[in-house]
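# sequence below, structure please.
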Amino acid sequence: MNTRTIARRAALAGATVTAAVVLTACGGDHSSGGNHGMPAATGAAPSAGASAATVDDADVMFAQMMIPHHQQAVEMADLATTRAGDSEVKRLAGQIKAAQGPEIATMSGWLAEWGRPAPSPGAEMPHMDHGMPGMMSEADMSKLAAASGREFDRQFLTMMIAHHEGAVTMAQTELSEGADPRAKDLAQQIITSQQAEIATMRKILDRL
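Next comes the predicted model:
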């Protein structure tokens, strides 16, 4: 009786202690989760991070470099108005100007919104030493301005293909490194439209 009773009491006491420990541990886990707030903090962090990363340096560089790049394309398209001999070249030049003019205004607006400087004609931004792919030199532009008719058409198409390819390269960089959804959307739009125009220009060039 004594040995069995003692054993049963010991077992009951152990079960009671175990239950208390389990209850305490459960309560501690719940309290700890509430006190530390890790799930809530983890859930809130991406939102705060996404807001902070809405614009990054790649977005700013994309706009600051694409604006003068587009401006040169518009300048080339303006030359085609009076110098091009082929009607399809004139039509394409008008299409390029109609698309890139508003995009310049859009990107200039973003830079103002972001509190970053917009490039002015002839001025260089701090990162311009990276170079802008596809940009024509002053000598290239002078040569184009001096041409007319079929000679102009071939020069224009050859130069604009290279110019568009440079813009596509810059837009692809924005897609891979940028953060602002609007800038990335524009980058994709530039890639799609300018690749289509490159294909059209190559066809025209083949028949000239």
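
# contacts and neighbour counts: CA atoms only from here.
Will do.

# could you measure from residue 20 over to residue 8?
18 Å (CA to CA, to the nearest Å).

# wait, residue 164 sits on residue 134?
Yes: applying CA atoms under 8 Å as the test, residue 164 and residue 134 come out as touching, 6.9 Å apart.

# where do the helices sit along this structure?
Assigned by DSSP state H, the chain shows helices spanning 2-36, 38-52, 57-83, 87-114, 138-146, 149-177, 181-207.

# mind checking those for the one nearest to residue 125?
Residue 125 sits nearest to helix 57-83 of all the helices of the chain, at 7.5 Å, using CA to CA.

# what inclination does the closest one have with respect to helix 87-114?
150 degrees (axes from the mean of the first three to the mean of the last three CA atoms, to 10 degrees).

# other SSEs contacting helix 57-83?
Contacts defined by 3 or more CA pairs under 8 Å, 6 or more residues apart in numbering; DSSP states H and E place helix 57-83 against helix 87-114, helix 138-146, helix 149-177.

# swap the cut-off to 6 Å and go again
With contacts taken as 3 or more CA pairs under 6 Å, 6 or more residues apart in numbering; DSSP states H and E, helix 57-83 sits against helix 87-114.

# between residue 164 and residue 134, which is the more surrounded one?
With neighbours defined as other CA atoms under 10 Å, residue 164 and residue 134 compare such that residue 164 has more, 24 against 19.

# please report the distance of the nearest residue to that one once chain neighbours are set aside from residue 160.
Nearest non-adjacent residue to residue 164, counting by CA to CA, 6 or more residues apart in numbering: residue 194, 5.9 Å away. Counting by CA to CA, the gap from residue 194 to residue 160 is 10 Å.

# same deal with residue 35?
62 Å.

# then residue 172?
Residue 172 is 18 Å from residue 160, by CA to CA.

# who has more neighbours out of those two?
residue 160 (25 against 18).

# if I look at the closest residue to the more buried one other than its chain neighbours, how far off is residue 150?
Take residue 160 and drop its neighbours on the chain: the residue closest to it by CA to CA, 6+ apart is residue 73, 7.4 Å away. To residue 150, residue 73 is 19 Å away according to CA to CA.

# ok, those two, which is more surrounded?
residue 73 (23 against 15).

# and this one, so I can compare the two:
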Amino acid sequence: MIRKRSLVRRIAAIAAAGAAALVLAACGAGDESAGHSGGHNSTSASASASAPASQGQSNAADVAFAQGMIPHHRQAVEMADLADGRAQSAEVKQLAADIKKAQDPEIKTLSGWLTSWGEEVPAEGTMDHSAHGAGGGMMTAEEMTELENASGEEFDTAFMEMMIKHHEGAIEMAKTEQADGAHAPAQEMAAQIVTSQSAEMEQMNKLLGRN
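Have a look, this model is predicted:
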């Protein structure tokens, strides 16, 4: 009788232990499942939080800056090209070369940004700055003809006077980008334009005897 009771107790203990193991296993699975769920939720939340940041890398001000600066730069390069064979001053020739060297690559960069944003790149030969949001300082067709027909000291003076006006327009556009833009590389380019073209304006004013 005692042996029978002992056997019953052993069976009950084994059953209880088995039930406890099942409960623990179930809890463990639940915890693991909850852990995975939490991981997915946090990843999803992180992704959704980063999406607006990615989409906000550029805004309307960045597009206006790029679309305006491209024809503006193209005209500056066209003006700089005229110095070859027309300019008399070595300083003016070097200034024209520096302008072309700086602005040609910027045109390519600006065009690349617009393409990546799915925006229109101004067509070659487009000089109507009002159509692309460019600031002031663009030369008229008559002024470009005047510059093309000049030579020697006359060219040097006309080139610098026109380029100062041109640079003023570019600096105005760049400052607008610095204030309103969202694309960090565009804002960096705008800062470079303000710095470099301000220095060139100072140089040209000195050559013109204004400082």
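
# make CSV out of the helices of structure 1 and add distance to residue 128 of structure 1.
Listed next are the helices of structure 1 as CSV, based on distance: least, CA to CA, whole Å:
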stretch, distance to residue 128 of structure 1
helix 2-36, 47
helix 38-52, 25
helix 57-83, 7
helix 87-114, 16
helix 138-146, 16
helix 149-177, 13
helix 181-207, 19
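
# between those, which one is nearest to residue 124 of structure 1?
Ranking the helices of structure 1 by proximity to residue 124 of structure 1 (CA to CA) places helix 57-83 first, at 9.5 Å.

# so how far is the host helix or strand of residue 28 of structure 2 off the chain centroid?
Under the criterion of DSSP states H and E, residue 28 of structure 2 resides in helix 2-55. Offset of helix 2-55 of structure 2 from its chain centre (CA atoms, centre = their mean, to the nearest Å): 49 Å.

# gap between residue 97 of structure 1 and residue 61 of structure 1?
For residue 97 of structure 1, the distance to residue 61 of structure 1 - CA to CA - is 22 Å.

# for residue 17 of structure 1, same thing?
For residue 17 of structure 1, the distance to residue 61 of structure 1 - CA to CA - is 66 Å.

# which one of the two has more residues nearby?
residue 61 (20 against 12).

# show me what the more buried one aligns to in structure 2.
For residue 61 of structure 1, the aligned position in structure 2 is residue 64, judged by TM-score structural alignment.

# what sits against its match?
Going by CA atoms under 6 Å, 6 or more residues apart in numbering, residue 64 of structure 2 touches residue 133.

# swap the cut-off to 7 Å and go again
132, 133 (CA atoms under 7 Å, 6 or more residues apart in numbering).

# what separation is there between it and residue 58 of structure 2?
Residue 64 of structure 2 is 11 Å from residue 58 of structure 2, by CA to CA.

# next: residue 208 of structure 2.
Residue 208 of structure 2 is 40 Å from residue 58 of structure 2, by CA to CA.

# neighbour count winner among these two?
Neighbours per residue (other CA under 10 Å) separate residue 208 of structure 2 from residue 58, with residue 58 holding more: 19 against 13.

# so how far is residue 180 of structure 2 from that one?
From residue 58 of structure 2 to residue 180 of structure 2 the distance is 10 Å (CA to CA).

# equivalent analysis for residue 124 of structure 2, please.
Applying CA to CA to residue 124 of structure 2 and residue 180 of structure 2 gives a distance of 27 Å.

# okay, those two: which has more neighbours?
Counted by other CA under 10 Å, residue 124 of structure 2 and residue 180 do not tie: residue 180 has more neighbours, with 15 against 9.

# which residue in structure 1 aligns with that one?
Using TM-score structural alignment, residue 180 of structure 2 pairs with residue 177 in structure 1.

# now its match: closest residue in space, sequence neighbours ignored.
Closest to residue 177 of structure 1 by CA to CA, 6+ apart is residue 58, at 5.9 Å.

# could you do residue 103 of structure 2 as well?
Using CA to CA, 6+ apart, the nearest residue to residue 103 of structure 2 is residue 73, at 6.0 Å.

# distance of the counterpart of the one you found in structure 1 from residue 63 of structure 1?
Residue 73 of structure 2 maps onto residue 70 in structure 1, with residues paired by TM-score structural alignment. Using CA to CA, residue 70 of structure 1 is found at 10 Å from residue 63 of structure 1.

# residue 114 of structure 1 too?
Distance from residue 114 of structure 1 to residue 63 of structure 1, by CA to CA: 11 Å.

# neighbour count winner among the two?
residue 63 (27 against 12).

# what's near enough to touch residue 130 of structure 2?
Taking CA under 7 Å, 6+ apart as the definition, residue 130 of structure 2 has no contacts.

# what is the burial count for residue 176 of structure 2?
Residue 176 of structure 2 has 18 nearby residues by other CA under 10 Å.

# same check, this time on residue 93 of structure 1
24.

# trace it over to structure 2, please.
Using TM-score structural alignment, residue 93 of structure 1 sits opposite residue 96 in structure 2.

# one more: residue 9 of structure 1?
Going residue by residue (TM-score structural alignment), residue 9 of structure 1 aligns to a gap.

# what of residue 26 of structure 1?
So residue 26 of structure 1 corresponds to nothing, using TM-score structural alignment.

# quick check: residue 26 of structure 1 vs residue 112 of structure 1, distance?
54 Å.
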